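J.: Prediction below, plus the sequence it came from.
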Amino acid sequence: MGSNYSLLASNISIEFLNENSNIYETGQNIHGFIEFNDDNNNNQIEHIIIELIGELVYTNYRRKGRSTLVTTHQVPFFIQIINLNMKKQEKKLTFNFYLNDYLPSSFEQNHFQGSYIHYFIRIRSLDNQLKKDFPIIIKRPLEILQGKFLEIENKNLDNIQLKFLLKNNLTFIGQHLPFQIDLHNPNHRTIHRISVTLIQLRKLGPIKEERTIILKENLINFNKFQDEHYSQHFQIHIPYGINSSCSYFIPNKSFQWLIFVQYEIYIKVHIRGINKNTSFTIPIVINHETDVTLPSNYDSQSTV
């Protein structure tokens, strides 16, 4: 890009006419102004293209001999275009886009070279020598998610029985998830600790499912616990900055992408000896609001 076009791109600004600035929900309109702030360079272009783009970015790895070929794909799945002819000395252009209801939320990268979904408004000239992107964040409206009562038991080879009780497996971003653990240790084996891991399972389009550890911590560290019974209430904090549980398709003429986000917690009792640990996995549902449908047996007054 030539120096004049670079200078012109640096003098383009955008104003979103929205109380949340560049954060929108599907089903809404994105409207605002594009402004050119440099009088000297404003006359260099006559035609402006404004695009709203939703794009999936993912990486493929392929072995070739002793090397690994890394290919990054940037696949647009949603494009709206506005073509505008600029009048002489015109400094401000208006734009308006509609966000279809089926669109997925924005998804950040979970790890280096991980997949993500992002949206942006691109302003460019007809010859593409002028180009500047402005990011926006898309969220889906609140969905009613159903929770349920869970009671799970497991027993290892030493007859150590682990029981997990969860009054409601529906929880919320930024809040605590309470649960109860009961241990029956009839042979008085040595137990060192109980750990918990919160795992996100995510699939974005054509790539394989991603498993990401959101948090991992010890619920309790024992000093060589050997009693026959142990029972305790615990809770974990659901962190901010994660996507809500969801599952839906992106329709397209040439493909249909499955998008889903699921969560599970992995409870493990660490016992002295080889292959004697006992554990299990519990599915949970995470929402970003508290306006939800609770199961009929949920006790709203229960505490941990």
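T.: Alright, I've got the coordinates.

J.: Please make it C-alpha for all contacts and neighbour counts, starting now.
T.: Will do.

J.: Check what contacts the host helix or strand of residue 215 and list those residues.
T.: Using DSSP states H and E, residue 215 sits within strand 210-225. Under the criterion C-alpha atoms under 8 Å, 6 or more residues apart in numbering, residues 110, 189-203, 234 lie in contact with strand 210-225.

J.: Name the SS class of residue 113, please.
T.: coil (DSSP: H, G, I helix; E, B strand; the rest coil).

J.: Verify the stated contact: it with residue 61.
T.: No - using C-alpha atoms under 8 Å, residue 113 is not in contact with residue 61, being 10.5 Å away.

J.: For this structure, list the residue farthest from the centre, please.
T.: residue 88 (44.4 Å; C-alpha atoms, centre = their mean).

J.: From residue 43, how far out is that one?
T.: 7 Å (C-alpha to C-alpha, to the nearest Å).

J.: Please compare the first structure with the one that follows:
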Amino acid sequence: MINVTFDRPQPTVYHGGDIVSGRINMTIPGNADKIHDIHLIVTGDVGYTTTRTTRMQNGQTERITDHHNIRIFEQKVTIGQGMSSGHNEAGGRINNRASFEPGQYVHPFSVRLPDSLPPTVHPTDYPFVRYELQLFIEKKWYNQDGQCRYPLRVYPRVNLLQKINSQCAVKFDTKRNDIKIRGIIQRAGLIPGEQTNLSLEIYNPNHVTIKRIDVCLIQRYEIEQCRRRLELIRFAVPELVNKNDTHIEASCPITVPIGISPTYNFKNKNGSTSVHVNLHYDIKLEVKVKGIFSDFDLQVPIIIGTDSAENPKFGNATKVPSLLADLNAIDMLELEARDDATLE
């Protein structure tokens, strides 16, 4: 029996430059297959799909989906002589091939992550950015090797103080169907768990009935040619339900969910292989108006970071108990990601 115990409660968020550390615990019974080596590998992979059309022998065409997997990070550690055993003073290695003898073993490990890595995105299916800690158990040649996988959530560090205009308010306006909307988002740059304020001023000279205005926080990501969007939050502005006044003012708070990844643009080229991951956010206003084909929407880009002037060490948020539930909620939301043919 073998398992990994991490020094930080799981699930958690590791940031670029962090150290993934813990212990490998292994119990080998007397009747177990000989284990020669144990390899610990921390990996980062980007996966995406492309489609192509081929012509079959009968003249018909067929669309084929190709799956691409690009490894962007790998660090391997071979576990062996350093393992401490409760039963074997010699470290549990015998013969020239160095097998583990029956007993209990403990081995600490630590792997430092590179500073520049794209954030974990949709790790369960294509397209994805996925990080894992893997254990490979090497046995005798005639026995099947074993493997254990532990998912890791990795985000790059994004300091909002280094982003131009991230501390400024965002002003926007639009005019559709005789309705003019002006708005202000209190600040362009936010970190998870932070709250900002949305203020709206509406000019409606023709007394058109505004049934409601929905506010959505949208995550958009592009992995090579694959584009997806994910709706993180949605709510209606309470003061704007069935209104037809000529002049309306309203405001509402927007809270950024804890656990979401930061805005990031990653490009990597290794020989003939290149990969591009772009992740960004916008606040989308969906205006529902009485009448056929009268609804319209507008999108306002914002920046999500991990550090700000008010909260310089977002990494401490990984110790907040509610983060476990928030990360699980993000995992469930990612299952609902949809194609985004109009990524902006």
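T.: Right, received. Where do you want to start? This one's a predicted model, so the numbers in the text were calculated from it and none came from an experiment.

J.: quick one on the thing from earlier: identify the residues contacting the residue farthest from the centre of structure 1.
T.: Residue 88 of structure 1 neighbours (C-alpha under 8 Å, 6+ apart): residue 43.

J.: Determine the three-state secondary structure at it.
T.: Residue 88 of structure 1 ends up coil, using three-state DSSP.

J.: Where in structure 2 does stretch 148-156 of structure 1 fall?
T.: Aligned using TM-score structural alignment, stretch 148-156 of structure 1 spans residues 168-176 in structure 2.

J.: Okay, strands next: where are they in the stretch 101-250 of structure 2?
T.: Taking DSSP state E, counting those that start in this stretch, the strands of the stretch 101-250 of structure 2 run over residues 103-112, 128-139, 146-155, 170-176, 179-185, 189-190, 195-203, 210-223, 226-236, 247-255.

J.: Contacts for the last one, please.
T.: Strand 247-255 of structure 2 is contacted by residues 193-205, 237-240 when judged by C-alpha under 8 Å, 6+ apart.

J.: out of the residues you listed, which are buried?
T.: 198, 200, 201, 202, 203, 204, 237, 240 (16 or more other C-alpha atoms under 10 Å).

J.: Which among the strands of the stretch 101-250 of structure 2 is found nearest to residue 333 of structure 2?
T.: The minimum distance between residue 333 of structure 2 and the strands of the stretch 101-250 of structure 2 falls on strand 226-236, with 7.3 Å, by C-alpha to C-alpha.

J.: quick check: angle from the closest one to strand 128-139?
T.: 120 degrees (axes from the mean of the first three to the mean of the last three C-alpha atoms, to 10 degrees).

J.: and of the strands of the stretch 101-250 of structure 2, who's closest to residue 44 of structure 2?
T.: strand 128-139 (4.4 Å).

J.: Which strands or helices does that closest one pack on?
T.: strand 35-55, strand 146-155 (3 or more C-alpha pairs under 8 Å, 6 or more residues apart in numbering; DSSP states H and E).

J.: Reformat these as a markdown table; add mean neighbour count and distance to residue 266 of structure 2.
T.: Shown next, in a markdown table, are those (neighbours: other C-alpha atoms under 10 Å; distance: least, C-alpha to C-alpha, whole Å):
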| stretch | mean neighbour count | distance to residue 266 of structure 2 |
| --- | --- | --- |
| strand 35-55 | 17 | 11 |
| strand 146-155 | 17 | 12 |
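
J.: Let me have the ones you listed in TSV, extended by distance to residue 27 of structure 2.
T.: Compiled in TSV, these are given as follows (distance: least, C-alpha to C-alpha, whole Å):
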stretch	distance to residue 27 of structure 2
strand 35-55	11
strand 146-155	14
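
J.: closest one to residue 299 of structure 2 among those strands?
T.: strand 146-155 (24.8 Å).

J.: what's the spacing between the residue mapped onto residue 259 of structure 2 from structure 1 and residue 87 of structure 1?
T.: Aligning on TM-score structural alignment places residue 259 of structure 2 opposite residue 241 in structure 1. Residue 241 of structure 1 is 43 Å from residue 87 of structure 1, where distance means C-alpha to C-alpha.

J.: Give me the more crowded residue out of these two.
T.: residue 87 (12 against 9; other C-alpha atoms under 10 Å).

J.: for the nearest residue to the more buried one once chain neighbours are set aside, what are its contacts?
T.: Leaving aside its sequence neighbours, residue 87 of structure 1 sits nearest to residue 46 (C-alpha to C-alpha, 6 or more residues apart in numbering; 7.2 Å). Shown in contact with residue 46 of structure 1 (C-alpha under 8 Å, 6+ apart): 85, 86, 87.

J.: In a markdown table: these, plus distance to residue 104 of structure 1.
T.: Shown next, in a markdown table, are the contacts of residue 46 of structure 1 (distance: C-alpha to C-alpha, whole Å):
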| residue | distance to residue 104 of structure 1 |
| --- | --- |
| 85 | 32 |
| 86 | 33 |
| 87 | 37 |
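
J.: Could I get the contacting residues of the residue nearest to residue 118 of structure 2 when sequence neighbours are not counted?
T.: Counting by C-alpha to C-alpha, 6+ apart, the nearest residue to residue 118 of structure 2 once its immediate chain neighbours are dropped is residue 266, at 5.8 Å. Contact analysis of residue 266 of structure 2 by C-alpha under 8 Å, 6+ apart lists 117, 118, 276, 277, 278.

J.: The helix or strand where residue 266 of structure 2 lies versus strand 210-223: what angle between them?
T.: Using DSSP H and E, residue 266 of structure 2 maps to strand 264-270. With the same axes, to 10 degrees as the basis, strand 264-270 of structure 2 and strand 210-223 are set at 20 degrees to each other.

J.: Strand 264-270 of structure 2 vs structure 1, average offset?
T.: Once fitted to structure 1, strand 264-270 of structure 2 is off its aligned match by 2.8 Å on average (mean C-alpha distance after the TM-score superposition for structure 1).

J.: Provide the aligned range in structure 1 for the next helix or strand after that strand.
T.: Sequence order places strand 273-289 as the next helix or strand after strand 264-270 of structure 2, per DSSP H and E. On the basis of TM-score structural alignment, strand 273-289 of structure 2 is assigned to residues 255-271 in structure 1.

J.: Can you tell me what sits against the matching stretch?
T.: 104, 189-206, 243-251, 276-286.

J.: Pull the distance from stretch 72-90 of structure 1 to the chain's centre.
T.: Mean-position distance between stretch 72-90 of structure 1 and its chain equals 27 Å (C-alpha atoms, centre = their mean, to the nearest Å).
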